[in-house]
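*Asks:* no sequence on this one, just coordinates:
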């Protein structure tokens, strides 16, 4: 039997200092270390051959210096993390075939196994983009517009993403919106894997009507006819950090082990 070599991929972490809800978010301390340090460490644990933090603020670069993580200084004018990653790919000279994971800088609890699962999904599907999902736990989550839902086909390819509850259970929700009926309810996890060539193309595409209506960047790809492979996270993928309450939650998780 011949052992299969692990996939070769890089992880790029967009990290912007400014945040309306949590100023200086990448540098907020969790268990005594800046949050961005925890995220970079998770990326390394996933087996990436290269981990790059893409930022526009020297303070973030300074915080990462003790860890020896590569920092790519990018424009402060980017509208999204995807645009920042496209500039990073150009600066680093990554080839069009390079697999790059877009791991958000506010995901200090990202499971390394989930990062690898998304990479595997891209390779197995041949799709230009892959992402992750996990089952929704209750109706509060299902009906929360901040929780992005998705549906996928029998091959695991995304059919649609929405802030609304999808699929809509016509009969069950007509009677009761408190009890979650059995069904394929999935929460989207905002981690993406691209081949760099697809990343460059995507960053140059204009936002479509669906993206503008739902304010979901991934709908730009679906509206253009691109396939997005969706892997189920092999272990729970906790929500990222947006608020002081989120910081306290992550601190508890790390403290309690």
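*Replies:* Everything's here; your move. Just so it is clear, the structure is predicted and the values come from calculations on it, not from any experiment.
*Asks:* rest of the way, CA atoms for contacts and neighbours
*Replies:* OK.
*Asks:* Provide a list of residues in contact with the spatially most central residue of the chain.
*Replies:* Nearest to the geometric centre of the chain sits residue 191, at 1.8 Å (Cα atoms, centre = their mean). Residue 191 makes contact with 101-104, 115, 131-132, according to Cα atoms under 8 Å, 6 or more residues apart in numbering.
*Asks:* next up, a second structure to put side by side with the first:
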């Protein structure tokens, strides 16, 4: 089984323009993320997929592997699908470009889902972590997921799911962490399928997979990730990196 990591990397960013090219202790954020993915030792190959010549050059000049995206895409899945369409690969893991402090343990658990899936019932794997704070449960920017008894996703929503009509019945709330592992065919299917009403309403691309019957296996983790979305996040990342170097 050939397993690769793909890091989608857009230069433009609404909240923090060019964040992936910001300096993080002597190297751009995207290069730090790329090197961290390679250092896990989990992948046969690691690629950055980008629509930016600036990002492409930053990675390749340093000896990394990058693929230029030829088309405009609405989602990360679309961008990754275009990149891997002609690659000989079985499982593709999507690593977030703005998370340079990669924890290998949850990624290893995602990969194990596919190694253990001898019947090939799993189309995608993804991560979730428990949330208990009311502010997070009610926050529409925190995407929630509910799963069945076997850990397969039933639905994702920005709303509170399940709705707590009855209290004290042991319901656990889970935040979806947007790291995915895909079978290659699931990615290619997504690329060719149209957006449906649920995805359009919630603005959550993973709903397209569910709407067309794909099986998403969720893996629980306590690692929520350290993303860089603002200049303040970058300052914190620089402090963390200073302890690691």
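*Replies:* Looks like it arrived, so ask away. Computed from a prediction, not measured in an experiment: that's the story for all the values here.
*Asks:* picking up where we left off before, which of the contacts of residue 191 of the first structure fall within strands?
*Replies:* 101-102, 131-132 (DSSP state E).
*Asks:* can you list those residues in JSON lines and add neighbour count and distance to residue 157 of the first structure?
*Replies:* Output for these, formatted as JSON lines (neighbours: other Cα atoms under 10 Å; distance: Cα to Cα, whole Å):
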{"residue": "101", "neighbour count": "28", "distance to residue 157 of the first structure": "18"}
{"residue": "102", "neighbour count": "21", "distance to residue 157 of the first structure": "19"}
{"residue": "131", "neighbour count": "29", "distance to residue 157 of the first structure": "10"}
{"residue": "132", "neighbour count": "26", "distance to residue 157 of the first structure": "11"}
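*Asks:* And the strands in the second structure, which stretches?
*Replies:* 3-9, 23-24, 27-28, 45-50, 66-68, 91-94, 124-131, 144-147, 153-157, 173-183, 216-220.
*Asks:* quick one: which of the ones you listed is nearest residue 58 of the second structure?
*Replies:* For the strands of the second structure, the distance to residue 58 of the second structure is smallest for strand 27-28, at 7.7 Å, taking Cα to Cα.
*Asks:* now that closest one: which residue numbers in the first structure?
*Replies:* Using TM-score structural alignment, strand 27-28 of the second structure corresponds to residues 33-34 of the first structure.
*Asks:* Stretch 147-162 of the second structure now?
*Replies:* Counting by TM-score structural alignment, stretch 147-162 of the second structure sits on residues 152-167 of the first structure.
*Asks:* Quick check: the aligned residue for residue 101 of the second structure in the first structure?
*Replies:* Checking TM-score structural alignment: residue 101 of the second structure goes with residue 109.
*Asks:* Excluding chain neighbours, what is closest to its match?
*Replies:* residue 238 (6.3 Å; Cα to Cα, 6 or more residues apart in numbering).
*Asks:* counterpart of that neighbour in the second structure?
*Replies:* Using TM-score structural alignment, residue 238 of the first structure pairs with residue 225 in the second structure.
*Asks:* wait, that match sits on residue 99?
*Replies:* Yes - the pair residue 225 of the second structure / residue 99 is scored as a contact, 6.8 Å apart, by Cα atoms under 8 Å.
*Asks:* Those two: who's more crowded?
*Replies:* residue 99 (21 against 16; other Cα atoms under 10 Å).
*Asks:* Since that was my last question, I'll sign off now.
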